[in-house]
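In: need coordinates for the below:
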Amino acid sequence: MLFLRISAVLVTAPMFGHQSIPLQVKVVLAMFLSYVLFAFNIAQGVVLDVKLLPLFIIAMKEMIAGASLGFAVGIIFGGVRYAGDLISYDMGFSMATMYDPENNASFPVISEILYLFLLMIFILMNGHHFIIEALVSSYKIIPIGMWSISEGAIQKLILLTGQMFVIAVKISAPVLISLFIANLSLGILNKAMPQMNIFSVIFSLKIGLGAIVMIATIPVIAFVFKKILSAFESSIIELMRLL
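Out: Purely as a prediction, here's the structure:
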């Protein structure tokens, strides 16, 4: 049962769930963590029914508990991708996509660059350590076989999911505001000088301005992401307490 919850977290959590990590590595890591937690008596005092149906139900509960934890952490990076989508659309890069093996789908170039950059920040902030710490804490908060859904947990999960859009706006705001001002200025210029061909310069201007603003605001984006990650850590622990 230790193995099932850990496996669910490793499959759904950012970085650990990346498809570039072979399945064999994930299985070995899950077995190693299961052995370590078992050695520290993390499941001490748990008595399981040996009948098939109760064991199956408990196994499903453990997998859902682990997947819930991984999904909650993944919400942060869902917001990051959405921020990249907003920036790409406004810069005119919505048709330029890159294949992402983690999700087996194509994403805009800006979205993928932003995702990889903030994933690096996540690792530098020991975010992967937090995932493992949250996993260990989950066995103290939610003992094996004791997972159950509650109204408070559903509301908290909906609230966290809604935060994905807030994260996207916070990260993309500098670029979107700059591009909005550029569009507004060009619109006014077009009204003042109708004979001027605005469309000949607008696309290259938006791409250049968007790239400059993104590069200039990298420290701000990293700072905002650190604040978001710190706030999410307590929210995820609170979610586990409600489960």
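
In: going by C-alpha atoms from here, please, whenever you check contacts or count neighbours.
Out: OK.

In: ok, residue 214 touching residue 173?
Out: No. If you go by C-alpha atoms under 8 Å, residue 214 and residue 173 don't touch, sitting 10.3 Å apart.

In: who has more neighbours, those two?
Out: Using other C-alpha atoms under 10 Å as the criterion, residue 214 and residue 173 rank with residue 214 on top: 20 against 16.

In: can you give me the helices for this structure?
Out: Per DSSP state H, the chain carries helices over the ranges 2-12, 23-39, 52-91, 109-124, 127-141, 151-192, 199-216, 218-242.

In: could you pull up the residues touching the residue most central in space within the chain?
Out: Centroid-nearest residue in the chain, with C-alpha atoms, centre = their mean: residue 77, separated by 2.4 Å. Neighbouring residues of residue 77 by C-alpha atoms under 8 Å, 6 or more residues apart in numbering: 14, 115.

In: tell me the spatial nearest neighbour of residue 169, not counting adjacent residues.
Out: Nearest residue to residue 169, sequence neighbours excluded (C-alpha to C-alpha, 6 or more residues apart in numbering): residue 83, at 6.5 Å.

In: can you tell me how far that neighbour is from residue 180?
Out: 15 Å (C-alpha to C-alpha, to the nearest Å).

In: comparing those two, which residue is more hemmed in?
Out: residue 83 (27 against 13).

In: ok, the more buried one touching residue 166?
Out: No. Counting by C-alpha under 8 Å, residue 166 is not a contact partner of residue 83; they are 9.5 Å apart.

In: the structure of the following sequence is requested for comparison with the preceding one:
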Amino acid sequence: MEWINQLPAFLLIFVRILAFLATLPVFSYRNVPNLFKIAFALFFAYIIFFTLDVGAIAIDGTFFLLVIKEVLIGLLLGLVASMMFYAIQVAGAFIDIKMGFLIANVMDPQTGAQTPLTGGFLYAFAVLFLLVADGHHLLLDGIFYSYAYVPVEDVSFHFGRESVMETVAGAVATMFIIAFQMAFPIVGTLFLVDVALGMMSRAVPQMNVFVVGLPLKIFLGLPIMLLMLPAFFWLVSNLVDEMALTMRTLLQLLGGA
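Out: Below you'll find the model as predicted:
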């Protein structure tokens, strides 16, 4: 019955992985069955359990503190990864503002939230690129190596450190910078179109700029979006690297490094 003594440590590992999958891109989507998430978390926890040297953990008041700590770490890592990846949705919102598509938001069945048309289109490409480039394996490596930075049996972790807040704020700033870089070719071009339409409205006051401008922006914006796709995938690759770097830095800070 030695496995009963190891059951609390296994449950702690399982809780961190399950909380991580609950907020991780791709794995947290609604079209992924909850039964699959739980089964995958159990299987992954079973593998990680035999790679760690964790002693017997008693089920007492400290154990419940450890459960709360594991949930917070898993949720924080998954939220940071999701926040970085949602830069694509922000870039799509920037593009839709200029192209006039923002008035027609659609419901995303994966997250259950409203999403811009262009953002959903680019996000689908980004998810496919993430899967093809084994980015999901990189994210799973993050939770695997998190136990080296923040051990299971360690009750204290440095969540309230100033450097942790600075890292999260830096991740938000990086997300907006990458989103602006993704949207800049289209937004910059359509800004010049707005300038040209403004000059035409002054030269020809009888012309209805609003009637001419909306189809013109769509007619110019879609080919430019097609041309920017190679640069878009390059930025998505940088985004995945930034996501992994932010997760590793956050784990080092939470572990007291």
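
In: would you mind finding the most buried of the helices of the first structure?
Out: helix 2-12 (a mean of 23; mean count of other C-alpha atoms under 10 Å).

In: OK, contacts around the residue of the second structure positioned farthest from its centre?
Out: Within the second structure, the residue lying farthest from the chain centre (C-alpha atoms, centre = their mean) is residue 206, at 47.6 Å. Applying C-alpha under 8 Å, 6+ apart to residue 206 of the second structure gives no contacts.

In: the counterpart of residue 171 of the second structure in the first structure and residue 68 of the first structure: what is the separation?
Out: Per TM-score structural alignment, the equivalent position to residue 171 of the second structure in the first structure is residue 160. Separation of residue 160 of the first structure from residue 68 of the first structure (C-alpha to C-alpha) stands at 12 Å.

In: ditto for residue 128 of the first structure
Out: Distance of residue 128 of the first structure to residue 68 of the first structure, given as C-alpha to C-alpha: 16 Å.

In: before we move on, what about residue 54 of the first structure?
Out: From residue 54 of the first structure to residue 68 of the first structure the distance is 21 Å (C-alpha to C-alpha).

In: what of residue 189 of the first structure?
Out: From residue 189 of the first structure to residue 68 of the first structure the distance is 51 Å (C-alpha to C-alpha).

In: same thing with residue 187 of the first structure?
Out: On the measure of C-alpha to C-alpha, residue 187 of the first structure and residue 68 of the first structure end up 47 Å apart.

In: ditto for residue 205 of the first structure
Out: 43 Å.

In: likewise for residue 27 of the first structure?
Out: Distance from residue 27 of the first structure to residue 68 of the first structure, by C-alpha to C-alpha: 19 Å.

In: also residue 17 of the first structure?
Out: From residue 17 of the first structure to residue 68 of the first structure the distance is 14 Å (C-alpha to C-alpha).

In: also residue 196 of the first structure?
Out: Counting by C-alpha to C-alpha - residue 196 of the first structure and residue 68 of the first structure are separated by 55 Å.

In: what do you get for residue 242 of the first structure?
Out: With C-alpha to C-alpha as the criterion, residue 242 of the first structure and residue 68 of the first structure are 12 Å apart.

In: how about residue 169 of the first structure?
Out: In terms of C-alpha to C-alpha, residue 169 of the first structure sits 24 Å off from residue 68 of the first structure.

In: with adjacent residues omitted, what lies nearest to the counterpart of residue 38 of the first structure in the second structure?
Out: When the second structure is aligned by TM-score structural alignment, residue 38 of the first structure is paired with residue 49. Excluding the flanking residues, the one nearest residue 49 of the second structure by C-alpha to C-alpha, 6+ apart is residue 10, at 6.2 Å.

In: so where in the first structure does stretch 183-202 of the second structure end up aligned?
Out: Per TM-score structural alignment, the counterpart of stretch 183-202 of the second structure in the first structure is residues 172-191.

In: who touches the matching stretch?
Out: 83-84, 86-87, 90-91, 196, 198, 202, 206, 209-210, 213-214, 217.

In: return the member of those nearest to residue 103 of the first structure.
Out: Nearest to residue 103 of the first structure out of the contacts of stretch 172-191 of the first structure is residue 84 (C-alpha to C-alpha; 15.5 Å).

In: counterpart of the closest one over in the second structure?
Out: Using TM-score structural alignment, residue 84 of the first structure sits opposite residue 92 in the second structure.

In: that match against residue 119, yeah?
Out: Yes. Residue 92 of the second structure is within contact range of residue 119, at 3.6 Å (criterion: C-alpha under 8 Å).

In: which residues are in contact with each of residue 160 and residue 68 of the first structure?
Out: By C-alpha under 8 Å, 6+ apart, no residue touches both residue 160 of the first structure and residue 68.

In: please pull up the equivalent of residue 152 of the second structure in the first structure.
Out: Aligned partner of residue 152 of the second structure by TM-score structural alignment: residue 144.
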